[in-house]
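Enquirer: next come a sequence and a model predicted from it.
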Amino acid sequence: MPVPTSRVISTVNAANYQSAITSGAFISITGTGFGNSSRSWALSDFEGTNLPVTLDGISVSINGKPAYVEYISPTQINAIAPDDDTIGPVQVEVTTPQGAGYAGTILKQKLSPGLFTYRSGMTSYAAAIHLDGTLVGPAGPSSRPAAPGEVIELYGTGFGPTIPTMPTAQLVSQPVPTVLPVTMTIGGVAAEVQWSGLVSSGMYQLNVKIPNVAAGDQSIQGNISGFQSPATVMLSIASQ
């Protein structure tokens, strides 16, 4: 049997970096030999409103179903997991123009919520913005902390189905709310989630009101139907 020219090292939820995924969520696959180019999907990759299942001959299948490839590089692939009711271990496979590289298995769950993040120093902060578009983060030239009582926008993936149902294979044409309610804590204190929903393919937005918590970096964690995002993500809070 020929040895695959590509090798997969890990497959994770692209937001929370955990080894569990769900339908409609962004996943990130790292490895070697994934071609020579680096690019995201472009308008020419779409067939009407159908998401692309291959970029430059690179494709991904999850449990035998094609995933939707959003980004490729020689060492990383980002894709959106296809609709599939299967729960439990599923096979992931990457195919390149040179052949298939077996990626092993990953746990597929009903939900797999994660907040997208950015790093500043050694800290992982939630990718959140103020309503004026400014980044939420430590005070600096391009960011400022969130104030108690303020509403901010958070972004994540893996928060599940919507009303109405949106097929993962199709472009999201307008925001649609999640079926299940999302709860959020900041610094261990319940925060009001004013809206949660899908705003683009694989991408969820959560509008959250900051509760009265102490200034500084506070842990922020989402919960949907008992599935929690990691508590290691931080949010910068301004003094009152």
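Expert: It's in.

Enquirer: when you work out contacts or count neighbours from here on, use the C-alpha atoms and nothing else.
Expert: OK.

Enquirer: those helices in this structure, which residues are they?
Expert: Taking DSSP state H, the chain contains no helices at all.

Enquirer: got another, please set it beside the one above:
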Amino acid sequence: MASTSLVPKASTWTPPASSPTTPASAAARRINLSPAFITTSSWSSARGEVSLYLNGRLVASRNPTDLGVMAAALNPDQLVRLFLDDDNEWAPARIALFRVYAGPLSATEIRDIYAAPFTSTIGLPKPGFQSSGIVNSASYSAANAITPGGFFSIFGSDLGDDFGDWGQSFVNNIAPRRLNNVRVLVNDQEAFIAFTSSSQINAIAPDNLPDGPVNVVVEYSTLRSTTVATQSRRINPAVFRYTPENSRYLAATANDGSAYIGPPNLFGTNGFLSGLALRPARPGEYVVLYGTGLGPTTPPVPAGQIPPPRTGGYPLSNSSEIRLTLNGQTTSVVPAYSGLSGFPGLHQLVFLVPDISNGDYETVLVVNGT
């Protein structure tokens, strides 16, 4: 079970500044490849290195100006993968796979490569994962991993090449169904993709899924995984932790946004996390927990959609059936708020911390008996 840390009341904290905006990803670079040379359209501004792979094996990682020497020894029809890193912490790595030509590329071939330089799948294995690799994104449990409108994660291999999230990909406040050329189907319905990498996908399940077995497929470009079965359940509550794999502390904030809730040295940062205070909760204050899979809301919000502003928010339809306990002591939830946050697939649970002694408290959330 997870714990919430509590200490006596203290002074009011100053509200945080606005969250920083994540810079947009760097533009993809165009690559023209032949057995004798590699040229690019914009290497003059590149700050990073390029790694050259032959048939999946790393050959060298050098400054772009040295790649011509490496390319001279290539043979026609050899598969070549380029890994481009712009040395920018916000920019996802770029990967391209091309077949070596016997001579210079024709104008048509160059145009084709320029139009889609990072979508070739020649020689790549199809995405692979198992039922045990489909889990609830908050609990990391494979039991009833999928909930309509809730977050789930897929762990496997060759799930895609680009590392990145959906930050710049919302259209009309709706999350992307295809991200970094990756698509996930649940019972042939498109999920909403939040994050992709070669080994992990985070997504929001579509609406209208049955309770019971469902089938999951991952598509990367033209590659399609085998169909993998898992379980879906209409309500399967889970609360996010600071580190899902092993942390005993729930991810929580003060209701006024002034602090993260947890032991001050949880991350070795001496009471701060991302510029905010990191401290135990205080009796008499409202604390926010973050979860997924808590069930539908009234009024309903379609899966993958940012909820439009609304007085009173989007409370859970079954909010009267929620119970939260700290070491067995029931605390009030209904008078506060339990429902969607301002983010797709993410629920909030706002509760009043009871007047109890300092310490770590086992926290249990029950929704509709689950």
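Expert: All right, it came through fine. Since this is a predicted model, take the numbers as computed values, not measurements.

Enquirer: can you give the contact residues for the strand ranked longest in the first structure?
Expert: As assigned by DSSP state E, the longest strand anywhere in the first structure is strand 189-200. Applying C-alpha atoms under 8 Å, 6 or more residues apart in numbering, the contact partners of strand 189-200 of the first structure are 162, 171-178, 181-185, 204-213.

Enquirer: need the buried ones from those selected in ChimeraX.
Expert: In ChimeraX syntax, the buried subset of the contacts of strand 189-200 of the first structure is picked out as below (16 or more other C-alpha atoms under 10 Å):
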select :162,171,172,176,177,178,182,183,184,185,204,205,206,207,208,209,210,211,212,213
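
Enquirer: take the contacts of strand 189-200 of the first structure and keep only those in strands.
Expert: 176-177, 183-185, 204-209.

Enquirer: closest to I237 of the first structure among these?
Expert: K209 (11.9 Å; C-alpha to C-alpha).

Enquirer: tell me the counterpart of the closest one in the second structure.
Expert: Aligned by TM-score structural alignment, K209 of the first structure pairs with L352 of the second structure.

Enquirer: in contact with the residue nearest to its match when sequence neighbours are not counted: list those residues for me.
Expert: Closest residue in space to L352 of the second structure, ignoring its immediate chain neighbours: Y286 at 4.5 Å, by C-alpha to C-alpha, 6 or more residues apart in numbering. Residues counted as contacts of Y286 of the second structure (C-alpha under 8 Å, 6+ apart) are 254-255, 350-353.

Enquirer: check contacts around the residue nearest the centre of the second structure.
Expert: Nearest to the mean C-alpha position of the second structure, counting by C-alpha atoms, centre = their mean, stands F195 at 3.8 Å. Taking C-alpha under 8 Å, 6+ apart, we find F195 of the second structure in contact with 163-166, 179, 201-203.

Enquirer: and it, what's its match in the first structure?
Expert: Using TM-score structural alignment, F195 of the second structure pairs with Y71 in the first structure.

Enquirer: ok, now how distant is that match from I29 of the first structure?
Expert: Distance of Y71 of the first structure to I29 of the first structure, computed by C-alpha to C-alpha, to the nearest Å: 10 Å.

Enquirer: pull up the overlap in contacts between the two.
Expert: Joint contacts of Y71 of the first structure and I29 (C-alpha under 8 Å, 6+ apart) are 77-78.

Enquirer: distance check, the residue nearest to the centre of the second structure against I204 of the second structure.
Expert: Counting by C-alpha to C-alpha, the gap from F195 of the second structure to I204 of the second structure is 10 Å.

Enquirer: next one: T331 of the second structure
Expert: For T331 of the second structure, the distance to I204 of the second structure - C-alpha to C-alpha - is 30 Å.

Enquirer: who has more neighbours, the two?
Expert: Remark: of T331 of the second structure and I204, I204 carries more neighbours, 28 against 15, as counted by other C-alpha atoms under 10 Å.

Enquirer: identify the residue of the first structure aligned to that one.
Expert: Match for I204 of the second structure (TM-score structural alignment): I80.

Enquirer: its match contacts M203, correct?
Expert: No. I80 of the first structure is beyond contact range of M203, at 9.8 Å (criterion: C-alpha atoms under 8 Å).

Enquirer: shared neighbours of the two, which are they?
Expert: 25-26.

Enquirer: around the residue mapped onto G156 of the second structure from the first structure, how many other residues sit close by?
Expert: In the first structure, the residue matched to G156 of the second structure (TM-score structural alignment) is G31. When counting by other C-alpha under 10 Å, one arrives at 18 neighbours for G31 of the first structure.

Enquirer: sorry, back to before: now do the longest strand of the first structure: distance to the chain's middle.
Expert: 15 Å (C-alpha atoms, centre = their mean, to the nearest Å).

Enquirer: in it, which residues are buried?
Expert: 190-193, 196-199.

Enquirer: could you provide those in CSV, with additional columns for distance to G88 of the first structure?
Expert: Output for the buried residues of strand 189-200 of the first structure, formatted as CSV (distance: C-alpha to C-alpha, whole Å):
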residue, distance to G88 of the first structure
A190, 31
A191, 31
E192, 32
V193, 30
S196, 26
G197, 25
L198, 24
V199, 27
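
Enquirer: of all the ones in strands among the contacts of strand 189-200 of the first structure, which two lie farthest apart?
Expert: The farthest-apart pair in these, when distances are taken by C-alpha to C-alpha, is V176 and T185, at 22.8 Å.

Enquirer: in the stretch 51-200 of the second structure, which spans are strands?
Expert: Counting by DSSP state E, counting those that start in this stretch, the stretch 51-200 of the second structure has strands at residues 57-62, 79-84, 94-99, 128-136, 151-157, 164-165, 182-186, 189-190, 192-196, 200-204.

Enquirer: closest to N32 of the second structure out of those strands?
Expert: strand 94-99 (9.2 Å).

Enquirer: which bit of the first structure covers the closest one?
Expert: Under TM-score structural alignment, there's no match for strand 94-99 of the second structure.

Enquirer: between that strand and strand 79-84, how many degrees?
Expert: Put simply, strand 94-99 of the second structure runs at 160 degrees to strand 79-84, going by axes from the mean of the first three to the mean of the last three C-alpha atoms, to 10 degrees.

Enquirer: just checking, what packs against strand 94-99 of the second structure?
Expert: strand 79-84 (3 or more C-alpha pairs under 8 Å, 6 or more residues apart in numbering; DSSP states H and E).

Enquirer: fine by me, thanks again.
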